[in-house]
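In: pasting the structure only:
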């Protein structure tokens, strides 16, 4: 039985390598949720896409990503985190190349679907690798802070980068940009990442559970995406959402009875995990909706170009990154509860300020000020949310916990945007549009305050930090004692 090289166990360099690779991979995955948005008009003109085709260039990625995340997280635990990370990265990179070379709308949508599949297997592994590699709590918290800042900032960076690439090199480069990054990451992952084994010996992947949860989340995502154009009472929308509920109920029944479940229901005994994933739902809803409505306000009301709108979002992005890095000391000293409450209060304050913008607003008072306050709040939430959602489980469930958090965040984004778009629905005209966006942001502020109230029930640091295995009387297996893949 081979052991890890000593550098992978104790040297500082592999730890930095894991953090850098995790941040780069997460940036690439989250970036692709927004980078194509500004390029859609150019894609439509070049490939002859209709309105439905435009929508599916975005939704094909999001639906597949959200639907397969649970399967990707469990596969990382069973078959090895580095192995699944590399496999997902190869699929994602190849799909990006295929999409950039697409000669028709159907091929582009197929490539985006394949991208989502690769992202679902790629995304859960980096955070699990961080938790397994860093045994020192301060080093682990610092790495998670950098990962969280990257994940939160990537969505808004996609708007800016998409505008720059589309204006200078053409729409195909919003996909081609992933190829060199992916090739480098594959090489680094194979050469330098620690090889933690899977736990698949004598165990099979829960195929029925995987099919049911993937179908449930895909139906839910599709049904929610239709709410913007069809009421929930419409046969298509209501029917698909009803099917999603039935599939989810069937999934829970299967998992409760399975000897080797995809998602062991015991994981939800951790109050920190449940509240952390609740925070992930809300931060997904708030972040996605803010990016959407503020960008529309800048372009449709103030008349900004896509590139100028992307630049205007930079203060928000930078504030998120700065707060994510600064809050780590507070989390180390006090645990996740206090930073979560403070972060949600700042977020609610920023949303309330942002909701006061006017049709004749200015960048300084209507975008810059509230954007910085909002960014500080969102950034302060990311690390304690991630810590609560992933650090309170045993080593055998690390990939699953990471996938749960990512799924909650993606589903929160879809649900939040669908609901708040319905709240904002209004007639045309600058005044009406601004009023609708303001209503949506006020509802988002209420969600932030609710999340802050729930964060008061977060367990104390000692309880939150105890892995699930320790709570049940089992000693967790040290990551450095595991053999290589």
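Out: Now that the structure is in, tell me what you want to look at. From a predicted model like this one, the values you see are computed outputs, not experimental measurements.

In: rest of the way, CA atoms for contacts and neighbours
Out: Fine.

In: which residues in the stretch 251-400 of the chain form helices?
Out: With DSSP state H, counting those that start in this stretch as the definition, the stretch 251-400 of the chain shows helices at residue ranges 271-296, 306-312, 314-326, 328-334, 337-354, 363, 369-390, 398-424.

In: what would these look like in TSV with distance to residue 151 and mean neighbour count?
Out: Putting the helices of the stretch 251-400 of the chain into TSV (distance: least, C-alpha to C-alpha, whole Å; neighbours: other C-alpha atoms under 10 Å) gives the following:
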stretch	distance to residue 151	mean neighbour count
helix 271-296	11	24
helix 306-312	17	20
helix 314-326	9	23
helix 328-334	16	16
helix 337-354	17	25
helix 363	26	12
helix 369-390	9	28
helix 398-424	10	25
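
In: Just send those helices back as a markdown table, with distance to residue 158 too.
Out: As requested, the helices of the stretch 251-400 of the chain are arranged in a markdown table below (distance: least, C-alpha to C-alpha, whole Å):
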| stretch | distance to residue 158 |
| --- | --- |
| helix 271-296 | 10 |
| helix 306-312 | 8 |
| helix 314-326 | 11 |
| helix 328-334 | 25 |
| helix 337-354 | 21 |
| helix 363 | 20 |
| helix 369-390 | 16 |
| helix 398-424 | 16 |
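
In: closest to residue 264 out of those helices?
Out: For residue 264, the closest of these is helix 398-424, at 9.2 Å, according to C-alpha to C-alpha.

In: what angle do the closest one and helix 271-296 make?
Out: With axes from the mean of the first three to the mean of the last three C-alpha atoms, to 10 degrees as the basis, helix 398-424 and helix 271-296 are set at 40 degrees to each other.

In: that older thread, residue 432: which of the helices of the stretch 251-400 of the chain is closest?
Out: Put simply, out of the helices of the stretch 251-400 of the chain the one that sits nearest residue 432 is helix 398-424, at 9.4 Å, with distance taken as C-alpha to C-alpha.

In: now for that closest one, which elements pack on it?
Out: Secondary structure elements in contact with helix 398-424, counted by 3 or more C-alpha pairs under 8 Å, 6 or more residues apart in numbering; DSSP states H and E, are helix 51-79, helix 124-133, helix 207-226, helix 271-296, helix 369-390, helix 430-455.

In: In addition, the following structure is provided for comparison:
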């Protein structure tokens, strides 16, 4: 709940503070690079704490981090005033969305033991579909919806959210299965596994820097397509892991390529998700983007873990585990290929032209109170 409130607020602040164009792209590039650097430090610190201290410190270490972040927010982020018109929160939409997504994840997670065709799985997924359909209907009639459905008519917004769903599914699963491969097959400890992800994170930051420069002068699509294909190539190499593999050939090389590809996707997809969005809906678009990313990682990991378990079967030897991990990594590569296709087919080739500035008039509405339009 806390992350769900904080993450969209942070992204919404950036899209509101920086106008659409090169400045926003650079800001989102820094945001993505900091995300990647934080991920690198977190994975390494988690491995070190687990092996040399206690796994509970993976949770406890967040307390001083949050205290420092809270102090920075209080010192550096303006509080702002209350809106002129207070709107009632969309409680019904929140309940329907949470229930629908929760049942969707539950239905997918249990397929490794109940099967896709079991009555329990079918009933759970059907109930999830019904709640999500009810959510869409409720949002179309709400006076202050959590998600204005018209926002999805923008090819930038719709395409970026589908793309980040697929990319998150592939990326989260790759982290998970490569961690298991290093520990369960190669026999590496938690600290060594965490440190082994540093090259991936460094290359991810490098890819983010490159993507920021490309997107500043061209559209997000110019970095998204090659980035998704490069990530797919790296994961396809990861899928070639073997029970008798080594760190250099089976981990370092493919993870470095995957990291650059994922980095090329991170900043442009965030920029695409907020392209053409009015400033008053920046928080809504940011919340949708973060939800798509988290849902992609959650559903994708659940589905790919099921695929790995089905390939592995009851065996627990390194060869059987390797076969399951390799299959899921291959599917992760396929997800990035689909993401590249989405970027090519759905995302526009050019940014929409900005609406012309209004002519000055005695009765003109002040610029800060005017509602921005979204391009078709």
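Out: Arrived safely, thanks for sending. Keep in mind that what you see is a predicted model, and the values were worked out from it rather than measured.

In: Quantify their similarity with the TM-score.
Out: Here the superposed chains carry a TM-score of 0.88, computed using TM-score structural alignment, normalised by the length of structure 2; 359 aligned residues with a C-alpha RMSD of 2.5 Å.

In: just to revisit the earlier point, tell me which of the helices and strands packed on helix 398-424 of structure 1 lies nearest to residue 25 of structure 1.
Out: Between residue 25 of structure 1 and these, the shortest separation by C-alpha to C-alpha is 7.7 Å, and it involves helix 124-133.

In: corresponding residues in structure 2 for the closest one?
Out: Following TM-score structural alignment, the partner segment of helix 124-133 of structure 1 in structure 2 covers residues 8-17.

In: count of residues packed around the closest residue to residue 103 of structure 2 other than its chain neighbours?
Out: Across the structure, with C-alpha to C-alpha, 6 or more residues apart in numbering as the measure, the residue nearest residue 103 of structure 2 apart from its sequence neighbours is residue 128 (5.1 Å). Counted with other C-alpha atoms under 10 Å, residues neighbouring residue 128 of structure 2 total 24.

In: Tell me which of the helices of the stretch 251-400 of structure 1 lies nearest to residue 459 of structure 1.
Out: The stretch from the helices of the stretch 251-400 of structure 1 with the least distance to residue 459 of structure 1 (C-alpha to C-alpha) is helix 271-296; that distance is 6.2 Å.

In: Provide the aligned range in structure 2 for that closest one.
Out: Mapped onto structure 2 with TM-score structural alignment as the criterion, helix 271-296 of structure 1 occupies residues 155-180.

In: what helix or strand is the aligned partner of the residue nearest to residue 103 of structure 2 in structure 1 on?
Out: For residue 128 of structure 2, the aligned residue in structure 1 is residue 244 (criterion: TM-score structural alignment). Applying DSSP states H and E as the criterion places residue 244 of structure 1 in helix 235-257.

In: what's the answer for residue 41 of structure 1, then?
Out: Here residue 41 of structure 1 is covered by helix 40-47, with elements defined by DSSP H and E.

In: In contact with the residue lying closest to residue 146 of structure 2 once chain neighbours are set aside, which residues?
Out: Closest residue to residue 146 of structure 2 apart from its sequence neighbours, by C-alpha to C-alpha, 6+ apart: residue 90 at 6.2 Å. Remark: with contacts taken as C-alpha atoms under 8 Å, 6 or more residues apart in numbering, residue 90 of structure 2 is in contact with 142, 144, 145, 146.

In: To which residue of structure 2 is residue 163 of structure 1 aligned?
Out: Under the alignment by TM-score structural alignment, residue 163 of structure 1 pairs with residue 47 in structure 2.

In: Packing partners of the one helix or strand its match maps to?
Out: Under the criterion DSSP H and E, the helix or strand holding residue 47 of structure 2 is helix 22-52. Counting contacts by 3+ C-alpha pairs under 8 Å, 6+ apart, the secondary-structure elements packed against helix 22-52 of structure 2 are helix 2-17, helix 57-60, helix 190-196, helix 198-217, helix 253-273.

In: tell me, the second one lands on which residues of structure 1?
Out: Mapped onto structure 1 with TM-score structural alignment as the criterion, helix 57-60 of structure 2 occupies residues 173-176.

In: list the buried ones in that stretch?
Out: Using 16 or more other C-alpha atoms under 10 Å as the test for burial, stretch 173-176 of structure 1 gives 173, 174, 175, 176.

In: could you check the distance from the residue mapped onto residue 207 of structure 1 from structure 2 over to residue 9 of structure 2?
Out: Alignment note: residue 207 of structure 1 maps to residue 91 in structure 2; criterion TM-score structural alignment. Distance of residue 91 of structure 2 to residue 9 of structure 2, given as C-alpha to C-alpha, to the nearest Å: 19 Å.

In: What of residue 228 of structure 2?
Out: When distances are taken as C-alpha to C-alpha, residue 228 of structure 2 and residue 9 of structure 2 turn out to be 27 Å apart.

In: returning to that earlier point: out of the helices and strands packed on helix 398-424 of structure 1, flag the one nearest residue 422 of structure 1.
Out: Going through those one by one, with C-alpha to C-alpha as the measure, helix 430-455 comes closest at 8.4 Å.

In: Compare the closest one with structure 2 and give me the mean distance after superposition.
Out: Following superposition, helix 430-455 of structure 1 is found to deviate from structure 2 by 1.4 Å on average (mean C-alpha distance after the TM-score superposition for structure 1).

In: following that helix, which helix or strand comes up?
Out: helix 461-465.

In: Could you pull out the buried residues of that next one?
Out: Residues 461, 464, 465 are the ones in helix 461-465 of structure 1 that count as buried (16+ other C-alpha under 10 Å).

In: how about the alignment partner in structure 1 of residue 261 of structure 2, what does it touch?
Out: Pairing criterion TM-score structural alignment: the partner of residue 261 of structure 2 within structure 1 is identified as residue 377. The contact partners of residue 377 of structure 1, taken as C-alpha under 8 Å, 6+ apart, are 320, 323, 342, 343, 344, 345, 346, 347, 348, 350.

In: any idea how far residue 457 of structure 1 is from residue 377 of structure 1?
Out: If you measure residue 377 of structure 1 against residue 457 of structure 1 using C-alpha to C-alpha, the figure is 19 Å.
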